[in-house]
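J.: generate a structure from the sequence data that follows.
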Amino acid sequence: MDIEKRVSELVEEKIADRPDLFVVSVKMLPNGKLVILVDGDKGIGIADCVAISRHVGFHLEEENVIETAYNLEVSSPGIDLPLTMPRQFVKNVGRTLALKMADGSKREGTLTGLTEDAIVIEETKKEKGEKAEQIESVIPMGQITETKVVISFK
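T.: Here you go, the predicted structure:
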């Protein structure tokens, strides 16, 4: 039995009545740690994580899915983790993103929107001796290897 697939099904079952919540990833690590990352369009609270943990833990025990000792961890993806799903991009419109491009370059700008297969950012372009200007760029998802939210403490 595919543990990660079964756990994903259990989480989906638990959040079925909560359209604002979504599964980001389920990973069974070699050290016996089962990590479930769940997010929400407006974030996710500790109570939701606890409820998901109890539901998944109960069913894993009932079904004896995992035969070895394991440690179950349910949380929201940390701000340091890259965005991987369209819903995570939607949630972060208005925030500054740092992008690693497939060609090795880096770009940074404010996420202003997204299409089915691209994101739209407003970035500052500055030519030598000229004033900086804000330009809107549409960047195809296929050209981006990693996207992270930039934390500003201004």
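
J.: going forward, measure contacts and count neighbours with C-alpha atoms only.
T.: OK.

J.: for the chain, what spans make up the helices?
T.: Assigned helices in the chain, in chain order: 3-14, 46-63, 86-91 (criterion: DSSP state H).

J.: so how far is residue 53 from residue 68?
T.: For residue 68, the distance to residue 53 (C-alpha to C-alpha, to the nearest Å) stands at 18 Å.

J.: more crowded one of those two?
T.: residue 53 (19 against 7; other C-alpha atoms under 10 Å).

J.: ok, residue 36 touching residue 73?
T.: Yes - Residue 36 lies in contact with residue 73 (C-alpha atoms under 8 Å); the separation is 6.1 Å.

J.: more neighbours: those two, which one.
T.: residue 36 (25 against 15).

J.: show me the contacts for residue 3.
T.: Residues near residue 3 by C-alpha atoms under 8 Å, 6 or more residues apart in numbering: 28, 65, 66.

J.: re the thing from before, got the helices of the chain as a markdown table, with distance to residue 22 columns?
T.: Listed next are the helices of the chain as a markdown table, based on distance: least, C-alpha to C-alpha, whole Å:
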| stretch | distance to residue 22 |
| --- | --- |
| helix 3-14 | 8 |
| helix 46-63 | 11 |
| helix 86-91 | 8 |
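
J.: and this one, so I can compare the two:
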Amino acid sequence: MTPDNTPHHTGFDARLADIILPRLAAMGFELVRVRMLGRERPTVQIMADRADGALITVEDCETISHQIGAVLDVEDIVPGAWTLEVSSAGIDRPLTRARDWNRFSGHAAKVEMSVPTLDGRRRFSGVVLGATEGQARLRLEDGSEVIFPLIDIKTARLVLTDALIEATAKSAAPDLH
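T.: Okay, here's the model as predicted:
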């Protein structure tokens, strides 16, 4: 698995990702994001993509849920009772990997940093310009460009626009040639 395909996780989410990533890859899927939410009865949320680029189906999510649920039970990494949610990343997906930043170059996104930038800002909106060598680029509304270390991004998410819907519909359409 190349760094381009690997989302950055920290803390407990990183431990979950270490367990989940190789198993998803063996099943033909890629991890977009994993999170554990809640304390009393925590929920493990997994967002995945198909490695072949096709749209993920409900059946794919069921397969992932059964396989990864069994692995998490055996590993016993989540204490007590817990719930597993598996989903596709959706149209207004999070940008967690350099690959996502490159795939959705030209589309609008919102970014929140885990640490403030040099000018003290944490939140940015603009157009995705891609990513290289662990750094993502965004063109802001004023035309300036900002570069973020991928590991310092708390959240980055595509903004639902007509252009994004159109691009997603084109990529989902079957090839008739």
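
J.: on that earlier part again, now the buried members of the contacts of residue 3 of structure 1.
T.: Neighbour-count burial (16 or more other C-alpha atoms under 10 Å) applied to the contacts of residue 3 of structure 1 gives residue 28.

J.: among the contacts of residue 3 of structure 1, which are in strands?
T.: residue 28 (DSSP state E).

J.: take the contacts of residue 3 of structure 1 and write them to a markdown table, including distance to residue 120 of structure 1.
T.: Shown next, in a markdown table, are these (distance: C-alpha to C-alpha, whole Å):
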| residue | distance to residue 120 of structure 1 |
| --- | --- |
| 28 | 34 |
| 65 | 43 |
| 66 | 43 |
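
J.: which of the contacts of residue 3 of structure 1 sits closest to residue 16 of structure 1?
T.: In terms of C-alpha to C-alpha, no member of the contacts of residue 3 of structure 1 lies closer to residue 16 of structure 1 than residue 65, at 21.5 Å.

J.: please name the residues that touch the residue nearest the centre of structure 2.
T.: Nearest to the mean C-alpha position of structure 2, counting by C-alpha atoms, centre = their mean, stands residue 32 at 3.3 Å. By C-alpha under 8 Å, 6+ apart, residue 32 of structure 2 lies in contact with 6, 7, 46, 47, 48, 49, 89, 94, 96, 97.

J.: give me that answer again for 7 Å
T.: 7, 47, 48, 49, 89, 96 (C-alpha atoms under 7 Å, 6 or more residues apart in numbering).

J.: burial count for the fifth one?
T.: Same thing as residue 89 of structure 2. 18.

J.: how many neighbours does the closest residue to it other than its chain neighbours have?
T.: Excluding the flanking residues, the one nearest residue 89 of structure 2 by C-alpha to C-alpha, 6 or more residues apart in numbering is residue 47, at 5.4 Å. As a burial measure, residue 47 of structure 2 scores 19 neighbours (other C-alpha under 10 Å).

J.: what about whatever residue of structure 1 lines up with residue 47 of structure 2, distance to residue 64 of structure 1?
T.: Correspondence of residue 47 of structure 2 to structure 1, assessed by TM-score structural alignment: residue 38. Separation of residue 38 of structure 1 from residue 64 of structure 1 (C-alpha to C-alpha): 23 Å.
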